[in-house]
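J.: Attaching a predicted model along with its sequence, questions to come.
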Amino acid sequence: MENTPSATIAARFEAQRQAFLKEPNPTWEARLSRLDRLLALTDANEAAVVAAIDADFSGRAAQETRLAEMFVVRAGIRHAKSHLRRWMRVKRAPTGLHFRPGYNRLMPQPLGVVGVVSPWNYPFQLALAPALAALAAGNRVMIKPSELTPAFSALLERLIAGAFDPDEVCVVTGDAETGKAFTALPFDHLIFTGSTAVGRAVAQAAAANLTPVTLELGGKSPAIFDPSCDVDVSVERLAFGKLLNAGQTCIAPDYLMVPKGQAEAVAGKFSTAVAKMYPSLVDNPDYTAIISQRHRARLVELVDEARAAGARVIEINPANERFESNETRKLAPTIVIDPPADTRLMREEIFGPVLPILEYDGMDEAIARVRAGDHPLALYWFGTDRGARERVLGETLSGGVTVNDCLWHIGQEDQPFGGVGASGMGAYHGEWGFNTFSKLKPVFYQSRLNGIVLFRPPYGQAFERILGLLKRVT
């Protein structure tokens, strides 16, 4: 994968900007055509996308790519197509009595050129889900995929070039320096998915151009087992959510809290659930590898530090395989019981198949632990106690929540997806994505006959009487 020269990036941006100026409000038919081409691209190239991502990961479960990437993007495109006419309509808005017979309308308009910076962990979904929302809203789109997935990034560049004119959608490939040049462009909106640290740098670069940003970040997303939960069912659902993509998911449960005295029992059930899904690991195509040796080494360091600090570490290795010579970079699922709060494992987002288990003594303690850190991107609560559930929902703040399962709130096209605080800002998916990449322009239509003339100078008693009346009735 080659770096796209800075001059080329700037030229592509300018070409899109000029194309937008010529077509500032694309018709429904034009937007539908772009969505149709994106859907056709997705349908026709599933095998190639699966193969490219598998190569980049040195072992990525094909079913995970098809479910978490291809299926999600298809669903998003189809949802947008079926609702696009309604989203595009000028909407009625209430009008105050004192402004009638004038009336208000809300007019959605495209912003212009949207930049998409996508990560390596779900490279297809997190490049095209924002892109489809921006296209539905009538924008031009430039995509900068991750340099950590070179095979996929090169494939995406070819596929987009074959389906779209470069002034509609284009892909820019390259390393971190290319990313800096990309985020320095004066986009009309920029969406970034990735780490909080890089997200801060992206926001600073965008601020120089007053470019609005949507940041989809991450953080330490907790899972809570309430005393009322069915532990066997909950553990199986948690294991799937934690180990999908080997834990390399921004909304993966980062750590688990269980009632006091239950950590060992839950760890045993979790191990059993993992062995049921993955009877072997090294050569099992269902179990995904870590994206790079550097990321794998970091995960090992996190576990080793926690072990040295007194935590109990349980490696789940059902077939007793050796991982030292594993060229696919796989890492055995690992449980860490009661790691100290000051270890890196409990301070950093894990982003891998490592699950800390902590015990809590009462719901007050569980809620306090969640609130002590940054607002997480996701929170998972398991149980049947409605009162406890509503306390957790009401007293914690997170980007989104799934109750009695993991991950599935991200797939709801009729709900927004996004973070809060350190886990991100802004939201997309469904109509929220359309609105994010639109300017919802308020328009007030004044009538020929109106009472506004009474507010003009010269001021006098009539003005005071009218203003006094309005103060009482508005």
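T.: Good, I have the coordinates. Computed from a predicted structure; not experimentally measured. Numbering: from 1, shown residues only.
J.: make it CA atoms for all contacts and neighbour counts henceforth
T.: Noted.
J.: Okay, helices next: where are they in the stretch 51-200 of the chain?
T.: 62-65, 72-88, 125-136, 150-163, 176-183, 196-207 (DSSP state H, counting those that start in this stretch).
J.: Now the last one: buried residues?
T.: Right, helix 196-207. Neighbour-count burial for helix 196-207 flags T196, G199, V202, A203, A205, A206 (criterion: 16 or more other C-alpha atoms under 10 Å).
J.: How about the third one?
T.: Of the residues in helix 125-136, those buried by neighbour count under the rule 16+ other C-alpha under 10 Å are Q125, L126, A127, L128, A129, P130, A131, L132, A133, A134, L135, A136.
J.: again with the shortest one
T.: Taking 16+ other C-alpha under 10 Å as the basis for neighbour counts, the residues of helix 62-65 that come out buried are A62, E64, T65.
J.: try the longest one
T.: The neighbour-count criterion (16+ other C-alpha under 10 Å) identifies V72, V73, R74, A75, G76, I77, H79, A80, K81, L84, W87, M88 as the buried residues of helix 72-88.
J.: what's the burial count for the nearest residue to the last one once chain neighbours are set aside?
T.: When you say that, I think you mean M88. Among residues not flanking M88 along the chain, P108 sits closest, at 6.3 Å (C-alpha to C-alpha, 6 or more residues apart in numbering). The burial count assigned to P108 is 22, neighbours taken as other C-alpha atoms under 10 Å.
J.: for comparison:
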Amino acid sequence: MKNDLPGVASLDDLLRAQRDAALRAPYPSWAERAAHLRRLRAMLFDHREELAVALDADFGQRSKAELLLSELWLVKNEIDAALRHGKRWMKPQRRTTGIWLAPARAKIMPQPLGVIGIVAPWNYPILLSLGPLVCALGAGNRAIIKMPELTPRTSALFERMIAASFAREHVAVVNGDARIGAAFCALPFDHLLFTGSSAVGREVMRAAAENLTPVTLELGGKSPAIIGPNARFDTAVDSIIAGKLLNAGQTCIAPDYVLVPRGSEAAFIARARVRVAKLYPALVRNRDYTSIVSQRHYARLVRLANEAATAGACLHALADAPSDAARRIFAPCIATGAPADCALMREEIFGPLLPLVPYDTLDDAIRYVNARARPLALYFFDDSRTNIERMLRETVSGGVAINETLLQIACEGLPFGGVGASGMGAYHGYEGFMTFSQMKPVLMQSRLSARGLLLPPYRRRFSAIIDLILRF
């Protein structure tokens, strides 16, 4: 059942085949949807060893433990939550009609959209392809997934896995270069979900606009971590370093910079060095530490660090051994004193470089965050309820974690999504079900109806009734 998609023309044929199949079976039962989700879960765990080998080869070094923890476990949780709650999500929701339409009835009926397009990124190709797919299948849709070019072995394996588990008219995988990717995003899907950079997200939105295709954009940006005046300092540093170094910082919700109380920079660096030594002893040879995905991305990190240093920043190595360019192992590093206009402070870093920015008051920290594009995630460390409420009310971000990093994405009941430059729309759990459903409003008129009282000719009786309605 191997997908054969040699060129752009085949994309149209594939979309047409899936749409025709959706029209033949527009509203799958919950039993059918649950069977698809169980099949997806079995596929994932049957191939977990192969996926670990493929990802390790694609990255040069990718921690198997991180794959199991940050991709397979999260997808399994997503599937299990959909299996627990999906039947209830499918049920129509009763709504009120208001007194003047009684005794009519109203409801919201969740209906599958049809065919969903999913564009997955290279940093977490399994999680960020299957996570949206779980939501799409739970909502009763069909889906086509464009896998990333930078992980060719994983993408090819994933295509074979899907082809062996699902009919081509139900779930299909597309692999190919930028030309295929651009053509994919220009298809008239019923909904398109893209995960990737803000720059590419703009192009995706332009392409989707030609067909008025609704989009969910999961982008990135510079997610801040703020250590508040009443934080447990060492605990905060430990959490920030752990969140930053997962997948060597190649995580869209990784802390991108840290706002610290002025004067605590040296203490942060000292604690960070202790933490790195504990998490990744003999870091350059440590199999738990992931390499940078490509030479181009490694060179970009070197450029960011060198440009910041040239502009006056101080770079503080957090590991004893230097980076290994041949193996693309980039040793974690903290930057202090980086000018606001250097690339390190403007671009999403996507690697184990971490700028520290001192602040004097919490007002200053909040102003600093609000003066920049709205981030995908915000992390605040403080034990003061007043400070926490201020941070929640006075900043805008896609999501927030208090006294923690990254784990908001693992919370079953929370949606995941950006705001402003960090994206639009959300998925996960019930919000994912809604994203890929038409929440169709339905009014069901009763045999008894006051409609006749509101029709022309508009004479004295109508005037009395409308006057009563407007004054009620």
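T.: Yep, it's here. All values derive from a computational prediction rather than experimental measurement.
J.: What does the superposition give as a TM-score?
T.: TM-score of the superposed chains, computed with TM-score structural alignment, normalised by the length of the second structure, equals 0.98; 470 aligned residues with a C-alpha RMSD of 1.2 Å.
J.: give me the number of residues near the equivalent of R296 of the second structure over in the first structure?
T.: Aligned by TM-score structural alignment, R296 of the second structure pairs with R294 of the first structure. R294 of the first structure: 10 surrounding residues under other C-alpha under 10 Å.
J.: thinking again about what came up before, nearest to Y380 of the first structure among the buried residues of helix 72-88 of the first structure?
T.: Nearest to Y380 of the first structure among these, counting by C-alpha to C-alpha, is V72 at 20.6 Å.
J.: Surely the closest one touches I410?
T.: No. Under the criterion of C-alpha atoms under 8 Å, V72 of the first structure is not in contact with I410, lying 9.2 Å apart.
J.: What's the match for F444 of the first structure in the second structure?
T.: Per TM-score structural alignment, the equivalent position to F444 of the first structure in the second structure is L443.
J.: check contacts around that match.
T.: By C-alpha atoms under 8 Å, 6 or more residues apart in numbering, the residues touching L443 of the second structure are A104, R105, A106, K107.
J.: ok, of those, which one's closest to E50 of the second structure?
T.: K107 (46.3 Å).
J.: Counterpart of the closest one over in the first structure?
T.: Mapped onto the first structure by TM-score structural alignment, K107 of the second structure lines up with R105.
J.: Over to E218 of the second structure?
T.: Using TM-score structural alignment to pair residues, one finds that E218 of the second structure aligns to E216 in the first structure.
J.: my read: its match touches G418, true?
T.: Yes. With contact taken as C-alpha under 8 Å, E216 of the first structure and G418 are classed as touching, separated by 6.0 Å.
J.: what about those two, which has more around it?
T.: The residue with more neighbours, out of E216 of the first structure and G418, is E216; 28 against 24, by other C-alpha under 10 Å.
J.: Identify the residues contacting the more buried one.
T.: Applying C-alpha under 8 Å, 6+ apart, the residues contacting E216 of the first structure are I191, F192, T193, G194, G418, G419, S423, G424, M425, G426, A427.
J.: same thing but 6 Å
T.: T193, G424 (C-alpha atoms under 6 Å, 6 or more residues apart in numbering).
J.: Repeat that for Q18 of the second structure.
T.: With C-alpha under 6 Å, 6+ apart, Q18 of the second structure has these contacts: E169.
J.: element containing whichever residue in the first structure pairs up with it?
T.: In the first structure, the residue matched to Q18 of the second structure (TM-score structural alignment) is Q16. Per DSSP states H and E, Q16 of the first structure falls inside helix 6-22.
J.: Specify the angle between that helix and helix 176-183 in degrees.
T.: Between helix 6-22 of the first structure and helix 176-183, the angle comes out at 20 degrees (axes from the mean of the first three to the mean of the last three C-alpha atoms, to 10 degrees).
J.: how much does the helix or strand following helix 6-22 of the first structure stray from the second structure?
T.: Using DSSP H and E, the helix or strand that follows helix 6-22 of the first structure in sequence is helix 28-44. Averaged over the aligned pairs, helix 28-44 of the first structure sits 0.9 Å from the second structure after superposition, using mean C-alpha distance after the TM-score superposition for the first structure.
J.: which parts of helix 28-44 of the first structure are buried?
T.: Applying a neighbour-count criterion of 16+ other C-alpha under 10 Å, one finds R31, L32, R34, L35, L38, L39, L41, T42 buried in helix 28-44 of the first structure.
J.: Tell me the counterpart residues of it in the second structure, please.
T.: Going by TM-score structural alignment: helix 28-44 of the first structure matches residues 30-46.
J.: Please apply the same query to stretch 234-251 of the first structure.
T.: Using TM-score structural alignment, stretch 234-251 of the first structure lines up with residues 236-253 of the second structure.
J.: mind checking the end-to-end distance for the matching stretch?
T.: Taking C-alpha to C-alpha, to the nearest Å, stretch 236-253 of the second structure runs 16 Å from one end to the other.
J.: Now do that stretch: distance to the chain's middle.
T.: 16 Å (C-alpha atoms, centre = their mean, to the nearest Å).
J.: Over to stretch 105-121 of the second structure?
T.: Offset of stretch 105-121 of the second structure from its chain centre (C-alpha atoms, centre = their mean): 18 Å.
J.: same thing with stretch 157-169 of the first structure?
T.: Its chain's C-alpha centre and that of stretch 157-169 of the first structure lie 24 Å apart, by C-alpha atoms, centre = their mean.
J.: Make sure L440 of the first structure is indeed in a helix.
T.: No. Judged by DSSP: H, G, I helix; E, B strand; the rest coil, L440 of the first structure forms no part of a helix; its state is strand.
J.: so how many other residues sit close to it?
T.: When neighbours are counted by other C-alpha under 10 Å, L440 of the first structure registers 17.
J.: returning to what we had before: how about the buried residues of helix 72-88 of the first structure in TSV, adding distance to T328 of the first structure?
T.: Formatted as TSV, these follow (distance: C-alpha to C-alpha, whole Å):
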residue	distance to T328 of the first structure
V72	26
V73	27
R74	29
A75	31
G76	32
I77	33
H79	37
A80	38
K81	39
L84	43
W87	45
M88	47
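J.: Among those residues, which one lies nearest to F382 of the first structure?
T.: Distance to F382 of the first structure across those (C-alpha to C-alpha) is lowest for V72, with 24.6 Å.
J.: Identify the residue of the second structure aligned to the closest one.
T.: By TM-score structural alignment, V72 of the first structure lines up with L74.
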